[in-house]
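Q: kindly generate the corresponding structure for this input.
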Amino acid sequence: MIPDIGLGTYRLKGQDVIDSVTTALELGYRHIDTAQVYGNEAEVGRAIADSNVPREEIFLTTKVWTDRFHHDDLIKSLEESLERLGTDYVDLVLLHWPSPNNEVPVAESISALAEAKSRGLTRNIGVSNFTMAQLDEALGVEGGEQIITNQIEVHPFLANKALVNHCQEKGVRVTGYMPLAVGKVMEDDTLQQIADDHGVTSAQVALAWVAARDIVVIPSSTKRAHQQSNLDAMALSLSSDEVERINALDRGERIANPSFAPAWDE
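A: Next comes the predicted model:
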């Protein structure tokens, strides 16, 4: 249901995000990921509207920020997102983080997501940065059975194996953000050696490794060549030995770890 690769737009603003989304759609991307807190929904929407790609062919994701988790406010915030995006619906809406200090009960925010779906504001619902316990709680409340993904940080230096396995066992697809570890994969000797053996880049090797775990990848890029390279990585096949060598790079290196983050799974 979720396309296997998408374009992440975190940290992209103004003309940069317009150009990035425009180029990605030209190259064949059909999955665009944004969020309220990114401050670029209007530009993402403009790029989609100005493209030659029909809206129904694009899988568009946005995320509700933690200050809009109360039921009525969440619905209102999503309506505001749709207005900025210039669309009647998104394909997926996520709770961007668990509610800090559990200020808003998960049952309330999941209920709001389910209502948004029933009203046609979104086609699908999900969560992001939820731990195993938090995911289990979300799945157990009314509407929780409709959750289709948990978007979490995944790259060779943070395999997040226990959480990935838990999600998959629960039938929840994992979407992996920061799959290139904000460029750090390009500095790793093991990834570079494997890349040289295949005649590809270390970034492509990292993406192929994440994708091989049945994880959706949403790398961010503003350059056409890099976007094409990321697309091409989906066709790269790694040997079991290469996969094991990459598995060994896991060092629990977490990049997205704000002060309000949950107590992460080991």
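Q: from now on I want contacts and neighbour counts done on CA atoms only, so please keep to that.
A: Noted.
Q: SS state for Met63?
A: I think there's a mix-up here, since residue 63 is Lys and not Met. strand (DSSP: H, G, I helix; E, B strand; the rest coil).
Q: who touches stretch 14-34?
A: For stretch 14-34, the surrounding residues in contact (CA atoms under 8 Å, 6 or more residues apart in numbering) are 2-3, 5-10, 40-41, 43-44, 46-48, 51, 53, 57-63, 218, 221-224, 227-228, 231.
Q: sitting in helices, which of these do you find?
A: 41, 43-44, 46-48, 224, 227-228, 231 (DSSP state H).
Q: surely Arg251 and Val154 touch.
A: No. Using CA atoms under 8 Å, Arg251 is not in contact with Val154; the gap is 11.7 Å.
Q: more neighbours, those two?
A: Val154 (28 against 12; other CA atoms under 10 Å).
Q: A strand includes Ala256, no?
A: No. The assignment for Ala256 by three-state DSSP gives coil, which leaves it out of any strand.
Q: quick check: it vs Met178, distance?
A: 9 Å (CA to CA, to the nearest Å).
Q: and if you look at His166?
A: Applying CA to CA, the value for His166 to Met178 is 20 Å.
Q: quick check: buried residues in stretch 238-254?
A: Within stretch 238-254, the residues that qualify as buried are 238, 242-243, 246-247, 249, 253, counting by 16 or more other CA atoms under 10 Å.
Q: and if you look at stretch 114-124?
A: Buried residues in stretch 114-124 (16+ other CA under 10 Å): 114-117, 121-124.
Q: how long is it end to end?
A: Termini of stretch 114-124 sit 9 Å apart (CA to CA).
Q: could you also give me the structure for this next sequence, so I can compare it with the first?
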Amino acid sequence: MNMPAIGLGTFRLQGQTVIDSVLTGLELGYRHIDTAQIYGNEAEVGQAIADSGIERASLFVTTKIWTENLSAAALAPSLEDSLARLQLDQVDLTLIHWPSPGDAVPLAESLTALAEAKARGLTRHIGVSNFTLAQLQQAIDLVGADRIASVQIEMHPFLQNRRVARLAGENGIPVTAYMPLAYGKVMHDPVLQRLAVQHDTSPAQVALSWLLQQGFAVIPSSTRREHLQANLQAARVRLSAADSAAIAALERGERLVNPDFAPQWDPDA
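A: From the prediction side, this is the model:
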């Protein structure tokens, strides 16, 4: 899978704000755009992609199937609707956004439907998001690790999700870290501030570099041109083993995305 390691997240961005963010990001060099059905911005993301004039083959576009659309009857039609909004014939990656609340739709059913959508050419790759250890293992058992192109999980210095990341790594499944800047909280952490001074950069770039150096993809979002550009340059920051250890010590289980329908999270994840 040729997914760029640094992508542009669009969570919480609406209307002209998301159009401007995506257009600016594409102008700066982003080629990986992440959206979702529940974000309510697929049409605007699609408009920005169309207006950018960048050839489709150069882009990697991810969307996610919402919980209401996980049944065998609903999944593919909902993805077709997403494609219409995005003005695309195919997305590069489609994820199950959240496990079905209360297992209302069995994982076998939604994964089979997602695999069938891939076979129909609606998506190039499939994957999962916000899965627990047990759910990820179940997905692996159902379809095989080689067919799971990515697992997307909340991950930042204050919630490192090590156990899920380890299981993914052991099975060769790429990990994408969402919320990598912890809603901007990384900017105020003394350790990250100290490392930023040492490396003549920002705490945000330090946090992103730390994730990138572990082999994870990142999808930060921003509406400001200077931040979009700085995030894209995070790979230039090279942290030492001591730097990485200092960041690893910041783990405190601070989960920022925890809706009432979330699964029962693994302890110390």
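Q: which ones are touching Thr87 of the first structure?
A: Thr87 of the first structure neighbours (CA under 8 Å, 6+ apart): Gly45.
Q: what do you get for Ala208 of the first structure?
A: By CA under 8 Å, 6+ apart, the contact set of Ala208 of the first structure is 233-238.
Q: could these be laid out in TSV, adding secondary structure?
A: TSV is the format used below for those (three-state DSSP):
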residue	secondary structure
Ala233	helix
Met234	helix
Ala235	helix
Leu236	coil
Ser237	coil
Leu238	coil
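Q: closest one of the residues you listed to Gln134 of the first structure?
A: Relative to Gln134 of the first structure, the closest of the contacts of Ala208 of the first structure is Met234; by CA to CA it sits at 30.6 Å.
Q: the closest one: neighbour count?
A: 19.
Q: what's near enough to touch it?
A: For Met234 of the first structure, the contacting residues are 5, 207-208, 211, by CA under 8 Å, 6+ apart.
Q: which of these are still contacts in the second structure?
A: Retained in the second structure by both residues aligned by TM-score structural alignment, their matches' CA atoms under 8 Å are the following of the contacts of Met234 of the first structure: 207-208, 211.
Q: Ile215 of the first structure contacts Val172, doesn't it?
A: No. Applying CA under 8 Å as the test, Ile215 of the first structure and Val172 come out as separate, 10.4 Å apart.
Q: who has more neighbours out of those two?
A: Set Ile215 of the first structure next to Val172 and count neighbours by other CA under 10 Å: Ile215 wins out with 23 against 20.
Q: picking that back up, and the contacts of Ala208 of the first structure as JSON lines, adding distance to Asp67 of the first structure?
A: Shown next, in JSON lines, are those (distance: CA to CA, whole Å):
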{"residue": "Ala233", "distance to Asp67 of the first structure": "37"}
{"residue": "Met234", "distance to Asp67 of the first structure": "36"}
{"residue": "Ala235", "distance to Asp67 of the first structure": "40"}
{"residue": "Leu236", "distance to Asp67 of the first structure": "40"}
{"residue": "Ser237", "distance to Asp67 of the first structure": "42"}
{"residue": "Leu238", "distance to Asp67 of the first structure": "42"}
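Q: helix, strand or coil for the nearest residue to Leu159 of the second structure once chain neighbours are set aside?
A: In this structure, Leu159 of the second structure finds its nearest non-sequential neighbour in Gly253, 4.8 Å apart by CA to CA, 6 or more residues apart in numbering. Under three-state DSSP, Gly253 of the second structure falls in the coil class.
Q: now the closest residue to Asp265 of the first structure other than its chain neighbours: how far from Val217 of the first structure?
A: Spatial nearest neighbour of Asp265 of the first structure, chain neighbours left out: Thr131 (6.2 Å); criterion: CA to CA, 6+ apart. Distance from Thr131 of the first structure to Val217 of the first structure, counting by CA to CA: 19 Å.
Q: ok, now Lys13 of the first structure?
A: 21 Å.
Q: aligned partner of Gln229 of the second structure in the first structure?
A: Alignment note: Gln229 of the second structure maps to Gln228 in the first structure; criterion TM-score structural alignment.
Q: on that earlier part again, who has more neighbours, Lys13 and Val217 of the first structure?
A: Legend: neighbour count by other CA under 10 Å for Lys13 of the first structure and Val217, higher for Val217 (28 against 17).
Q: who's in contact with that one?
A: 4-6, 175-177, 179, 207, 210-211.
Q: help me confirm that Val127 of the first structure is found in a strand?
A: Yes. Per three-state DSSP, Val127 of the first structure lies within a strand segment.
Q: thought it was touching Leu94?
A: Yes. Using CA under 8 Å, Val127 of the first structure is in contact with Leu94, at 4.6 Å.
Q: next one: the nearest residue to Thr35 of the second structure once chain neighbours are set aside from Thr176 of the second structure, what distance?
A: Spatially, and ignoring its direct neighbours in sequence, Thr35 of the second structure is nearest to Thr63 (4.8 Å; CA to CA, 6+ apart). Distance from Thr63 of the second structure to Thr176 of the second structure, counting by CA to CA: 13 Å.
Q: look at His97 of the second structure and say how many residues are nearby.
A: Counted with other CA under 10 Å, His97 of the second structure comes out at 23.
Q: you'd agree it is up against Thr67?
A: Yes. His97 of the second structure lies in contact with Thr67 (CA under 8 Å); the separation is 7.1 Å.
Q: where do the strands sit along the stretch 151-266 of the first structure?
A: Listed in chain order, the strands of the stretch 151-266 of the first structure (DSSP state E, counting those that start in this stretch) span residues 173-177, 215-217.
Q: now do the longest one: which elements does it pack against?
A: Looking back up the chat, that one is strand 173-177 of the first structure. Secondary-structure packing of strand 173-177 of the first structure (3 or more CA pairs under 8 Å, 6 or more residues apart in numbering; DSSP states H and E): strand 147-153, helix 161-169, strand 215-217.
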